[in-house]
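S.K.: no sequence for this one, just the structure:
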């Protein structure tokens, strides 16, 4: 099996290369080898390489910058998935794509289910929803995994930012009224591996949108405190004291793009799809933090 992985230098892409390597030939072009913003070049590349499956981990993820660079955000998050979906539809193969909790309006306190009405608050969220819609319009063999608060031992993410700031400062103010589940890139790749195995072994796989996040919920403030507590337990030097990590409200930390307050996502559907029990976010944090510290 020949699998094309886009966005291979990102957090999820890196973990995908590690997880998928036993399954066949993985082609993962760098930005220098393929400009994903050049859709004509993408089409030519697909014809030349003829992949048997596409896993699209490429995305515009700069949430605030998307407010001013809408064209690029929609190109990578909506137009590129449409091109990839058209290819997989023509060649009767599968597309796996990653979406976001930002497609929801962030209201209420109950977990979103996949059939809930969407209502993105930002350009980024609108571009991700447009990508989901494009795939559903263009092909019938797809898996869209909506995930939240992605982090890993590599790249730029909240966990690594907190460890840096916690080493520099004795106190911090962190937003405490946005609720969701931090999702390690490693977990995303592991479950993608399971999905690819099911497809490759000709098991019945139902196309659709699935939430991919650990069980449980937290907020950014509590997540930061958990990071600091675990880091200190593992001997990592920090200047910050957890008692001096203050919870603030979203209105006290204005950003160009609006953030959803409720990013809770029900994961029953993906548990059924893959016949798994999703782990909790706390155990996943410890695994990821240990990997980073080691």
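M.R.: Noted; the coordinates are in hand. Nothing here was measured: the structure is a model prediction, and the numbers come from that model.
S.K.: from here on, contacts and neighbour counts on C-alpha atoms
M.R.: Will do.
S.K.: please, where are all the helices along the stretch 101-250 of the chain?
M.R.: 123-138, 158-168, 185-200, 220-233 (DSSP state H, counting those that start in this stretch).
S.K.: for stretch 104-122, buried residues please.
M.R.: For stretch 104-122, burial by neighbour count (16 or more other Cα atoms under 10 Å) applies to 104-106, 111-114, 118, 120-122.
S.K.: returning to what we had before: I'd like the helices of the stretch 101-250 of the chain as JSON lines, with distance to residue 72 and mean neighbour count appended.
M.R.: Output for these, formatted as JSON lines (distance: least, Cα to Cα, whole Å; neighbours: other Cα atoms under 10 Å):
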{"stretch": "helix 123-138", "distance to residue 72": "10", "mean neighbour count": "23"}
{"stretch": "helix 158-168", "distance to residue 72": "24", "mean neighbour count": "17"}
{"stretch": "helix 185-200", "distance to residue 72": "24", "mean neighbour count": "19"}
{"stretch": "helix 220-233", "distance to residue 72": "28", "mean neighbour count": "19"}
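S.K.: possible to save these as a markdown table with distance to residue 4?
M.R.: A markdown table is the format used below for these (distance: least, Cα to Cα, whole Å):
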| stretch | distance to residue 4 |
| --- | --- |
| helix 123-138 | 17 |
| helix 158-168 | 28 |
| helix 185-200 | 12 |
| helix 220-233 | 34 |
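S.K.: looking at these, spot the one closest to residue 7.
M.R.: helix 185-200 (12.7 Å; Cα to Cα).
S.K.: got the contact list for the closest one?
M.R.: Residues outside helix 185-200 that contact it (Cα atoms under 8 Å, 6 or more residues apart in numbering) are 11-12, 15-16, 19-20, 150-152, 204-205, 212-213, 274.
S.K.: make a ChimeraX selection of whichever of these turn out to be buried.
M.R.: Per 16+ other Cα under 10 Å, the buried members of those correspond to this ChimeraX selection:
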select :11,12,15,16,19,20,150,151,152,212,213
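S.K.: any chance of the contacts of helix 185-200 in TSV, plus distance to residue 90?
M.R.: Formatted as TSV, these follow (distance: Cα to Cα, whole Å):
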residue	distance to residue 90
11	29
12	26
15	28
16	25
19	27
20	24
150	32
151	34
152	35
204	20
205	19
212	27
213	31
274	26
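S.K.: in strands, which of the contacts of helix 185-200 fall?
M.R.: 150-151 (DSSP state E).
S.K.: hmm, back to that, so which of the buried residues of stretch 104-122 comes closest to residue 96?
M.R.: With Cα to Cα as the yardstick, the closest approach to residue 96 among the buried residues of stretch 104-122 comes from residue 114, at 16.2 Å.
S.K.: dropping in the other structure now:
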């Protein structure tokens, strides 16, 4: 049995389709604000592997409540990782491009220096460092720009606004790879299976959709795919201030993930089409 922390988030919801036999732990099982409860659940259930798909993801809110974000994104994964290491269980922890400073134009490789720009990124980096320090078989999987038919995400926001307005100004100087939650779930399944057989593959890896794009171009593709006539106007990051600074460059070098696990970067445009079709079908 695989234990998944997370029940209603985008990746956890996708994992329910990919791993229907897994045990999905919500707040009633173990609240991430109480890290010891997470470790206790692992010890009690003694699963074959653990995936942490839960996190504090309110990026802007974290600027005002970094302490809570750090407990949920840092201390809770630390407790999970130590419990898994004690039982020699594979542990897959989902992280983020926000651990980088976003400088330059080249894709970030897993071993490159980190430098988060905001509280959310610092909290996620704390979790990464703790998972590595635990010393057990683990994979930290950094991803970016997650979307799906569930939860709150850029795709759903654009579909709502695009149906209401004739034009939208969207940031055009931030670059990254949109990533379907379903593709992340598929990657986690593959990684867990291989990590159980080959714990020497432990480490930090990147996974994001291809091709890299900007938020503005992503929005244009969303509107085109959905048949919306909303026009996108390119704006600069400075024209759309947010409480938390965002990295300009979120491109991720995913070559080591393909080399180690045979996982290629998926085309996010195909996943976007499927996501829109799902949303239209449920409307």
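M.R.: Thanks, I have the structure now. Owing to the predicted nature of the structure, the values given are computational and were not obtained by experimental measurement.
S.K.: ok so, going back, closest one to residue 250 of the first structure among the helices of the stretch 101-250 of the first structure?
M.R.: Going by Cα to Cα, the one of the helices of the stretch 101-250 of the first structure nearest residue 250 of the first structure is helix 220-233, 10.5 Å.
S.K.: residues making contact with that closest one?
M.R.: So helix 220-233 of the first structure is contacted by 159, 162-163, 166, 174-179, 182, 237-238, 242, 245-247, 285-286, 289 (Cα under 8 Å, 6+ apart).
S.K.: ok, of the buried residues of stretch 104-122 of the first structure, which one's closest to residue 143 of the first structure?
M.R.: Among these, and counting by Cα to Cα, the member closest to residue 143 of the first structure is residue 114, at 12.4 Å.
S.K.: contact partners for the equivalent of residue 153 of the first structure over in the second structure?
M.R.: In the second structure, the residue paired with residue 153 of the first structure is residue 149, using TM-score structural alignment. Contacts of residue 149 of the second structure were listed using Cα under 8 Å, 6+ apart, and they are 156, 275-276, 278-279.
S.K.: include distance to residue 90 of the second structure when you put the residues you listed into a markdown table, please.
M.R.: Shown next, in a markdown table, are the contacts of residue 149 of the second structure (distance: Cα to Cα, whole Å):
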| residue | distance to residue 90 of the second structure |
| --- | --- |
| 156 | 33 |
| 275 | 30 |
| 276 | 34 |
| 278 | 33 |
| 279 | 34 |
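S.K.: and in the first structure, which of those remain?
M.R.: Using both residues aligned by TM-score structural alignment, their matches' Cα atoms under 8 Å, the first structure keeps these contacts from the contacts of residue 149 of the second structure: 156, 275-276, 278-279.
S.K.: filter these down to the buried ones.
M.R.: 156, 275-276.
S.K.: return the residues in contact with the nearest residue to residue 13 of the second structure once chain neighbours are set aside.
M.R.: Of all residues not flanking residue 13 of the second structure in the chain, residue 7 sits nearest, at 6.4 Å (Cα to Cα, 6 or more residues apart in numbering). Neighbouring residues of residue 7 of the second structure by Cα under 8 Å, 6+ apart: 13, 24-26, 54.
S.K.: one more time with 10 Å
M.R.: With contact set as Cα atoms under 10 Å, 6 or more residues apart in numbering, residue 7 of the second structure has these partners: 13-16, 23-27, 53-54.
S.K.: same question for residue 126 of the first structure.
M.R.: By Cα under 10 Å, 6+ apart, the neighbours of residue 126 of the first structure are 70, 73-74, 77-78, 102-104, 118-120, 132.
S.K.: among those residues, which one lies nearest to residue 259 of the first structure?
M.R.: residue 102 (7.5 Å).
S.K.: neighbours around residue 173 of the second structure, how many?
M.R.: With neighbours defined by other Cα atoms under 10 Å, the count for residue 173 of the second structure comes to 17.
S.K.: please pull up the equivalent of it in the first structure.
M.R.: In the first structure, residue 173 of the second structure lands on residue 177 (TM-score structural alignment).
S.K.: quick check: that match touching residue 262?
M.R.: Yes - assessed by Cα atoms under 10 Å, residue 177 of the first structure is found in contact with residue 262 at 8.5 Å.
S.K.: so what sits against both of these two?
M.R.: Contacts common to residue 177 of the first structure and residue 262, judged by Cα under 10 Å, 6+ apart, are residue 219.
S.K.: and stretch 171-187 of the first structure, end to end?
M.R.: 31 Å (Cα to Cα, to the nearest Å).
S.K.: check the offset of it from the chain's centre.
M.R.: 13 Å (Cα atoms, centre = their mean, to the nearest Å).
S.K.: buried ones in that stretch?
M.R.: So for stretch 171-187 of the first structure, counting by 16+ other Cα under 10 Å, buried means 171-172, 174-187.
S.K.: let me know the closest of these to residue 86 of the first structure.
M.R.: Closest to residue 86 of the first structure, out of all of these and judged by Cα to Cα, is residue 185, at 26.6 Å.
S.K.: and residue 2 of the second structure, how many neighbours does it have?
M.R.: Residue 2 of the second structure, neighbours per other Cα under 10 Å, totals 21.
S.K.: contacts only, for it.
M.R.: So residue 2 of the second structure contacts 19-24, 45-51, 90-91, 189, 192 (Cα under 10 Å, 6+ apart).
S.K.: how about residue 183 of the first structure?
M.R.: Contacts of residue 183 of the first structure by Cα under 10 Å, 6+ apart are 147-152, 212-215, 280-281, 284-285, 288.
S.K.: report how many residues lie close to the spatially closest residue to residue 170 of the first structure that is not a sequence neighbour.
M.R.: The shortest distance from residue 170 of the first structure to any residue other than its chain neighbours is 3.9 Å, reached at residue 240 (Cα to Cα, 6+ apart). Residue 240 of the first structure has 20 neighbours, counted by other Cα under 10 Å.
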